[in-house]
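A.B. asks: Mind looking at a prediction? Sequence and model below.
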Amino acid sequence: MKTNHWITLCAAIALSTSASIASAAGDAAKGEKVFKKCKACHTVEEGGKNKIGPNLHNIVGAAAGQKEGYKYSKAMANSGITWDAETLDAFLKKPKAFMKKTKMSFPGLKKEKDRQNVIAYLETLK
């Protein structure tokens, strides 16, 4: 009987944790709309050209400052960062605060939901 109680408790914790993670995730369709602010400097198509900023296709999970064909700041190229939801959120919030001497001149996305949505959109670009 005690074993069943623990199994039920563990299952309830797992479900509540996954539900809170899912509710924190962004909406890729909304993120694509927010990303329009980024299109002046970035492309997202596979094999797309670099503009003022690098092409962002397949950026989630990639090492920062390493895409071929784009001249990154030394700070970005030497950062050792891998772009995941956490690092992208911090960078998109206020790029210059996250990484001193970045070439990114965009002031950032103040709204957490906008950042979550853009990250969800970028995650679809594989």
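C.D. replies: Yep, it's here. Since the model is a prediction, treat every value here as computed from it, not as a measurement. Numbers count the residues shown, from 1 in each chain.

A.B. asks: C-alpha only now, for contacts and for neighbours.
C.D. replies: Will do.

A.B. asks: Does Leu122 touch Ile59 like I think?
C.D. replies: Yes - using Cα atoms under 8 Å, Leu122 is in contact with Ile59, at 7.1 Å.

A.B. asks: Mind naming the longest helix for the protein?
C.D. replies: helix 2-24 (DSSP state H).

A.B. asks: Go ahead and name everything in contact with it.
C.D. replies: With Cα atoms under 8 Å, 6 or more residues apart in numbering as the test, helix 2-24 has contacts from Gln116.

A.B. asks: Run the chain-centre distance for the following helix or strand past it.
C.D. replies: Counting by DSSP states H and E, the next helix or strand C-terminal to helix 2-24 is helix 28-34. Relative to the centre of its chain, helix 28-34 is centred 13 Å away, using Cα atoms, centre = their mean, to the nearest Å.

A.B. asks: before we go on, here's another structure to hold up against the first:
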Amino acid sequence: MKTQRILTLLAATLLTAPAFAEGDVAAGEADFKKCKACHMIADGDNVIFKGGKTGPNLFGIVGKQAGTVEGYRYGADLVAAGEAGLVWDEANLAEYLKDPKKFLQETLGDGGAKSKMAFKLSKGSEDVAAYLATFAAAQ
């Protein structure tokens, strides 16, 4: 009887746990080192991952409308994608990281769309997206 209660409690806990993408957070943290040349992760004065300022601060990027991090000048096509309803989640962020230009072209249906981010993360994009999701802004 005691074992059955423990199993029931365990099952209930698993069913109510938040769902995460298939990315590996620890691997994403390690892979983020490739991103730090341009990006940082900081919550106000709390710097979580020190990096460059060429790209926007990625704290809270998952769950945020694309092209709207305050204080960063985005390219017109990323802003247009955001205005058209693009909100970053783990899946679409992972796709963007693989090839930003191609992602915007497909998202906007515009073969001439461009991204200011030229870097492509051919491997580990799901991991980096999962890592960034751990800093998602409270909804």
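C.D. replies: Done, it's in. Computed from a predicted structure; not experimentally measured.

A.B. asks: TM value for the aligned chains?
C.D. replies: In this superposition the chains share a TM-score of 0.73, using TM-score structural alignment, normalised by the length of the first structure; 103 aligned residues with a Cα RMSD of 2.1 Å.

A.B. asks: Now do the same for Gly67 of the second structure: its match in the first structure.
C.D. replies: Mapped onto the first structure by TM-score structural alignment, Gly67 of the second structure lines up with Gly65.

A.B. asks: count of neighbours near the residue nearest to its match when sequence neighbours are not counted?
C.D. replies: Leaving aside its sequence neighbours, Gly65 of the first structure sits nearest to Ala77 (Cα to Cα, 6 or more residues apart in numbering; 4.1 Å). By the measure other Cα atoms under 10 Å, the count of residues near Ala77 of the first structure is 16.

A.B. asks: Ala77 of the first structure corresponds to which position in the second structure?
C.D. replies: Per TM-score structural alignment, Ala77 of the first structure is aligned with Val79.

A.B. asks: hang on, isn't Phe98 of the first structure packed against Phe91?
C.D. replies: Yes - using Cα under 8 Å, Phe98 of the first structure makes contact with Phe91 at a distance of 5.4 Å.

A.B. asks: now the spatially closest residue to Met104 of the first structure that is not a sequence neighbour: how far from Glu68 of the first structure?
C.D. replies: Leaving aside its chain neighbours, Met104 of the first structure sits nearest to Pro95 (6.7 Å; criterion: Cα to Cα, 6+ apart). Between Pro95 of the first structure and Glu68 of the first structure the computed distance is 21 Å (Cα to Cα, to the nearest Å).
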